[in-house]
Each structure stands twice: as C-alpha cells, then as structure tokens.
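Visitor: missing the sequence, but the structure's below:
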C-alpha cells in the first residue's frame, strides 16, 4: 500500500469539521471609530438610524416642474434655484419652473425634473423640448437607497472598503466590533536562513513566514512574527510557551513530518494535545492540529507550497470562525475543461495550481507547470486551484475538472 493510500490519513472534510468544532469565537468587543474599523467583524446587527437620502432630491442638473404647468405651456419662467445644501424655500408661483442641481432637495409640489439637455433658455424663461415627461422623472425619493431601520449589515460581517462609506452615509461615527484574533507564528529548522544573508552549504532562505504573515492579516487577524526557531527541543518548547502567552492561535511551519529532528509533535504531546496529524491532501499531508494549554495549534508542513495551501484551505476557515466572521464562505467549485493533462495518483485530494480563462462562455484551465510542493513559482503564476478528487487518477486534456478561484486573500 502506498503512503498516499495509508488508512490513517484523515479526510479534509473531517479535519475541517473537527477544527471548527474546537473553536469558540472571540467575545471581546471594541468600540471603534468608523475609519479604523476596516477588517474588523461586526459584533451586532447594524440598523439604519435614518432614511438615505433623507429628502427627495434631483438625480440630474435641470429644472423642477409641475406636470400641470407643463400641460399649459412648454415655456415656463424661472422662479428660483435649488442647489445642494441650499434648497429653494420661497413661494413657487403657478406656471413657473425652478433651476435645480444634482443632489438638491426637490421643491414641494414638484412632479418631475427635466434634464437641462432637454431645455432651451430664452428671454421668456425655459422652453422644454422633451415630448413625454413621466411623473417623478429624475427624482430620487426619500429612502431610495436605505430606509430607516433597515438592516444594512448583519452581525458577523467583516467590514470592507465597500462597507465603510455606506455606513458613513448613515451618520454613524463608531461601530462595535470583535477584537481581531492574535496569531503567533514561527518557522522551524536549522537549514533556514534569514533574507539578506549568504547561504551556506545545505541552507535555504526562510520564505514561509513571508507568505504566512500577509495571509493571516488578510484573514482579519493580528500576526505576531516570532522568527526562525532552530531544531532544539528546549528552544522550541520556549518558543511555544512564548507564542501561546501572546496569541489565540500558534502556527508553525516545519517540524511536523517524520524526520529525526522534527520535534514539534513531541513537544505538543508534552505541553498540549494533538487532535490529528496527517491528512489526505496534496500537497500538505503532514498538517497537524491540536491544543496548547492557552491557544490552538496549527502545524503547517515545511515545504513552501504545502504550508501556503494548508494555511489557505484549513486555517483560513478556522480563523474566520474564531474572529466571529460568520458570513465567511469558501469559494465555490466551478467545472472547467482542461487544456492539457494533469498527473494525479488516487489517495489524496490534490490542489494543483492552475490558470483559468473563459472561452466561448466556458471555463478552461491549464497547469502552471511544476507542481512540486517546493516549487512556489507555481503559486505565483496561478489564479485558481485545480481540485482533483481523492480517488481520481490522471486527467487527460479535454476532461472536466473542478477549479476554485482564489478569494481576495490571495490578491
């Protein structure tokens, strides 16, 4: 039996179910200024205190008219002006019109606004050249966008740059949000070298932390970088204790395989407990999950692509639940036709890196090339995952596969 088919490999679906059942969302609520709230999760439903717009206003630069006046004459004298912030508040004589600008308050009695392109000014006033004028034409009614007491955002929504301007239109200056979870992370391995230093024989640069940190932040969490920890049991144990003292979740890369110097599993047995170790996923089989005394633990594989994909596929939904982001959902699978073959052995769900395009309304996909778990260029070139089912074998050109487009965390 091959390693891929080993019966002790947990299915991805079972692993996610176990992880999410372990998580309790953070409860601490912060009262933040609106401009500081992007990326935080709402701790309560947000209801509109006002109508938006709060008054009927003009959608065009033009002229406010009464339909009854326009039936009597297509030329009306000008009675006044209504500007944004300076509404017309005088007497509006019968048989006249009012100059009005976009966003200005609609004068009482106005039936329609005729855009200035459909008018001509002359000594007698304004001549209207539009032949058919509808009631309420170019008028935005009160509450046209949002009505008072409407639910505008639900508890558990993560605030984005699209949400904050909308909240500002309601006059809301502060919002109640959950604090961001803290995630401490470090890399393990004597072979790892910091950037900017020359490599010695057998050494490589530590690239994983440069993928882990931005993803953690894109997931809406506070990232705490503890650097590179050497393969020393005492030093590693101290790093775990420091990490769990500062964070809700501890994420490591490396040290969860079966090598002689992979001490993470042994230390977890000593100061915590392992929920599972080894999954039916490729790349990323040696992924571990468990608990420390004061934090959750996610052990990513050391290979760069494996670490990145398991963080995205497995840790992202865990952190979403921890942050209270109840609206989070994984991107859906989409059928796509392959432009080339994909190599695949049955036994694990395979996340290969691909480039999709749309041709004649049909999704198509091709490989980014080298699919090795150590070849990160395949991630850099990709815009989707080609998700090949656990029991599937090789894929031929022209076959249909499932692809998963990247979400905003990868852009």
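Guide: Alright, I've got the coordinates. Note that the structure is predicted; figures quoted are calculated from it, not measured. Residues are numbered from 1 along each chain as shown.
Visitor: CA only for contacts and neighbour counts going forward, please
Guide: Will do.
Visitor: element containing residue 258?
Guide: For residue 258, there is no host helix or strand (DSSP states H and E).
Visitor: tell me how many other residues surround it.
Guide: 10 (other Cα atoms under 10 Å).
Visitor: over to residue 99?
Guide: Neighbour tally, residue 99, other Cα under 10 Å: 20.
Visitor: isn't it right next to residue 60, touching?
Guide: No: using Cα atoms under 8 Å, residue 99 makes no contact with residue 60, being 10.8 Å away.
Visitor: what residues of the lengthiest helix in the chain count as buried?
Guide: The longest helix of the chain (DSSP state H) is helix 233-246. Going by neighbour count (16 or more other Cα atoms under 10 Å), the buried part of helix 233-246 is 233, 236-237, 239-241, 243-244.
Visitor: okay, the residues you listed in a markdown table with distance to residue 33 next?
Guide: A markdown table is the format used below for these (distance: Cα to Cα, whole Å):
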| residue | distance to residue 33 |
| --- | --- |
| 233 | 45 |
| 236 | 40 |
| 237 | 39 |
| 239 | 35 |
| 240 | 34 |
| 241 | 34 |
| 243 | 30 |
| 244 | 30 |
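Visitor: I'd say residue 307 and residue 253 touch.
Guide: Yes: at 6.5 Å, residue 307 and residue 253 qualify as touching, with contact defined as Cα under 8 Å.
Visitor: adding another structure so you can compare the two:
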C-alpha cells in the first residue's frame, strides 16, 4: 500500500530540521557582501549622526533673536560647510549653514535658504519666516545610538543593510560561505538551446528550460553552482552522476526522473548510494519531490514539469538553502489579497495557482494552470496558496505569495 502524501508544511519542517548551517565563515569586503548571510552581529561603536547637523541649506539661528517676527535682520557671523567645525553662535547673529554641516552651539533652529534673503553681499540676512525650535536639525544619534545592536547574525545582506554597516565603519563582514550545489537534469528527450534548431528538433524532443531557471535561482541565493548538464535516462549514468556530485557538494539538485516510471532512475539510484527520507508531497503542482542524503551531501529531486520544478524550488529548496547559510527567518512574506476570479474545482491537494495583480488591485488567474505551462510563471506576479479542498469565488480573500518574495 502506497504511503500517504506528505503535507507541505510537514515536509518543509523536516527539511529545515536537516539544514544545519554551514560551519565555514568568510570575511568579505562590505562592498562585495550583497546577498550573503551575516554570521556575526555588530554593535555600533559610534552614534549616527555623530553631532547635531543641518538637514537643509540655510541659516542657523537662535529663535529668541527673531523675537517672533518675520523679517528680522541679523549679521552673518560664520559660514559652516559640511565637514567643517563650527564655532559657538554669538547671540544676535546667524550662521550660513549647509546640509550635513554641524549645528553651532547656541543655535536652536535652521531656517531654509528659501525663507531668507541675503543682504550686503552675504554679510547680513533677512529671515522671512519664524522657525520652531529644533526646525531642520538632525539630532546626534537619532539614527543609531552608541552601542546599539545594528546588525544581527542570520541577516541576509542587501543594499540598505550594507549601507548601514558602512555607516558604523565596518569595512568587512563575516558571512557564511556559499553553498556548493551540483545541478543536473535527467531525460533523453532534453535538448539544449543552440544545439538543435527548432525546425530540426527530433520527435518527442524538448528544450531544457528547467536548467536555465534553476541555475539562475541558485545563483540568486548565493550558491556556487556546478552544472553537470543532462544525464541520460540510464541507471548507470544516474549512479555515476550522483556519486560524482556527492563528493564535493553540499546539495545535489536534480530535475526530472523522480516519478515512478520505468525510465525514472533517480529514486532507486539515491537509495542505492545513500537514503531517501522524503518522497512525494501533497501539493499541486509539485507532488514528485524527493529529499535524501548521499554521504555528506543533501539530495533534492525536483519534478521534470517546469512549473512543478519552479514551484517546489521556491517553496522547499529556497528556504532550505537559506537555512543552510544561517538565515534566521526563511519564510516568504505572504499577503492577503482579493481574488478577481472563480476557482470552483477544489482539489484534495494544496494548490498554488499562478496569478497576477490586475489594475483594480485584485488577482487575476492565468487560464491554463497545467504544470507544464511555464508561460504562467513568466506572466504571473506570484501564486495563490489555496488550501486542499478549498474553492475560490470572486471577491474572496486569499493568501498571495509574490514572486518578489519567492525569487529573492
């Protein structure tokens, strides 16, 4: 009797339990750390900004010197560009100041230059607006306080975080090494673009699209990819590829050959070389997904149908690889959205429907939800995560997983 299909959430929990973070840590230049995963947190050795500074070009004043009247005239006692030191502001004077420049001691407001009029060649200024105390002053430490925990281990580094690291003086960061992934496809029907022209394709042949998007998705996740190409549908060839790939890689990722046909050699080959711990998930598309171990290498087998491969990578392989690098939160951020379509055919498996955002903010569904129609993934903005046995009516609230989350 065939074992029941594994629920997706249970399968993901099992996978993440196996994803022990890689031990190797590298120090890389902050310039080169985009997309890497931080392994050491950092507290700020300084406050940002270091001193009170002006957020506008204008004049630093004492509010009391203006006596609450617009049009007051004051002598200009100093000029303060960004990067220079300021002298205390003498009572009854103004200081010409520029964005980012330190606010002189004694000044309690900045008046933007559009509200001022320079007189006598810049030696005096007429202040045509009465400022509130503290106006246009950025206070010392308002962004980062001294000793604050700024970076946390397990953070996946992006442009804003790298800028934050630089703002506290970090020229290098400790990150996880890149996972080493062996990638190959199985199937005698597969042909690489460029090898055979479309008009010369033999009967039954198809171009290998999975190899292209899987390789791109792996690289987006910071992996070092070894491409083993297309492995023939033979047991000996499959065994040789798996044996070779297991030697120096953290993960072996295959596409195709994980079903139950006579030409599907992945499952028995993995069992011959190691162990298969997970096989077949209660999801649509993507049921024939496999996980196991060959020596020290993890193994994941994806379905051959392109949408099935795309979806299972997004929902299972992606979080596993992030966890392998030490990412603290691997769950994609889902949104509540409104269905602009009907889906009256409930399935016994959890479904992932390709959709995109319409102009009115609702989700529209791609017409053909077949697991072989890769057009649906290129057309869509994400998937609706629809529970097993659930129908959808236009106007229902649904769980939407944007591709911006699943492909990042």
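Guide: The structure has been received and is ready for your questions. Worth saying up front: this structure is predicted, and the values here are computed from it rather than measured.
Visitor: anything in contact with each of residue 307 and residue 253 of structure 1?
Guide: Shared contacts of residue 307 of structure 1 and residue 253 (Cα atoms under 8 Å, 6 or more residues apart in numbering): 208, 300-301.
Visitor: only the buried subset of these, as a ChimeraX command please.
Guide: Provided next is the ChimeraX selection string for whichever of those are buried by 16+ other Cα under 10 Å:
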select :208,300,301
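Visitor: the shared contacts of residue 307 and residue 253 of structure 1 into JSON lines, with extra columns for secondary structure and distance to residue 22 of structure 1?
Guide: Output for those, formatted as JSON lines (DSSP: H, G, I helix; E, B strand; the rest coil; distance: Cα to Cα, whole Å):
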{"residue": "208", "secondary structure": "helix", "distance to residue 22 of structure 1": "26"}
{"residue": "300", "secondary structure": "strand", "distance to residue 22 of structure 1": "18"}
{"residue": "301", "secondary structure": "coil", "distance to residue 22 of structure 1": "21"}
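Visitor: can you show me the helices along the stretch 1-150 of structure 1?
Guide: 12-22, 67-72 (DSSP state H, counting those that start in this stretch).
Visitor: give the buried residues for the longest one.
Guide: Spelled out, it's helix 12-22 of structure 1. 12, 15-16, 19-20.
Visitor: quick check: residue 391 of structure 2 vs residue 224 of structure 2, distance?
Guide: Distance of residue 391 of structure 2 to residue 224 of structure 2, given as Cα to Cα, to the nearest Å: 41 Å.
Visitor: ugh, wrong one, I meant residue 293 of structure 2
Guide: 19 Å.
Visitor: the two: which is more packed in?
Guide: residue 293 (20 against 16).
Visitor: mean per-residue distance, the helix or strand encompassing the more buried one versus structure 1.
Guide: Secondary structure from DSSP H and E places residue 293 of structure 2 in strand 290-294. Between strand 290-294 of structure 2 and the corresponding residues of structure 1, superposition yields a mean separation of 0.8 Å, by mean Cα distance after the TM-score superposition for structure 1.
Visitor: hang on, the earlier thing: pick the one among the buried residues of helix 233-246 of structure 1 closest to residue 279 of structure 1.
Guide: residue 240 (22.9 Å; Cα to Cα).
Visitor: which stretches of the stretch 51-200 of structure 1 form strands?
Guide: With DSSP state E, counting those that start in this stretch as the criterion, the stretch 51-200 of structure 1 has strands at 57-58, 62-65, 75-76, 78-82, 97-100, 112-115, 119-122, 125-128, 139-140, 151-153, 174-178, 182-188, 192-193.
Visitor: the longest one aligns to what range in structure 2?
Guide: This means strand 182-188 of structure 1. The alignment of strand 182-188 of structure 1 onto structure 2 (TM-score structural alignment) covers residues 180-186.
Visitor: equivalent analysis for the fifth one, please.
Guide: Residue correspondence for strand 97-100 of structure 1 in structure 2, counting by TM-score structural alignment: residues 94-97.
Visitor: buried stuff in the matching stretch?
Guide: Buried-residue list, stretch 94-97 of structure 2, by 16+ other Cα under 10 Å: 94-97.
Visitor: just give me the match in structure 2 for residue 249 of structure 1.
Guide: Match for residue 249 of structure 1 (TM-score structural alignment): residue 251.
Visitor: host element of residue 363 of structure 1?
Guide: Using DSSP H and E, residue 363 of structure 1 falls in strand 362-367.
Visitor: please compute how far that strand lies from its chain's middle.
Guide: Taking the mean of its C-alpha atoms, strand 362-367 of structure 1 sits 24 Å from the chain's own mean (Cα atoms, centre = their mean, to the nearest Å).
Visitor: check stretch 23-39 of structure 1 too.
Guide: Counting by Cα atoms, centre = their mean, stretch 23-39 of structure 1 comes out at 16 Å from the chain centroid.
Visitor: contact partners for residue 247 of structure 1?
Guide: 181-184, 224, 295.
Visitor: most neighbours among those, please name it.
Guide: residue 184 (28 neighbours).
Visitor: how close does it get to residue 373 of structure 1?
Guide: 24 Å.
Visitor: do residue 197 of structure 1 as well
Guide: Residue 197 of structure 1 is 24 Å from residue 373 of structure 1, by Cα to Cα.
Visitor: tell me which of those two has more neighbours.
Guide: residue 373 (21 against 8).
Visitor: to which residue of structure 2 is the more buried one aligned?
Guide: Match for residue 373 of structure 1 (TM-score structural alignment): residue 371.
Visitor: nearest residue to that match other than its sequence neighbours?
Guide: If the residues on either side of it in the chain are set aside, residue 371 of structure 2 comes closest to residue 307, at 4.8 Å by Cα to Cα, 6 or more residues apart in numbering.
Visitor: could you find the counterpart of the one you found in structure 1?
Guide: Per TM-score structural alignment, residue 307 of structure 2 is aligned with residue 305.
Visitor: please apply the same query to residue 162 of structure 2.
Guide: So, by TM-score structural alignment, residue 162 of structure 2 is matched to residue 164.
Visitor: for residue 72 of structure 1, grab the count of nearby residues.
Guide: Residue 72 of structure 1 has 10 nearby residues by other Cα under 10 Å.
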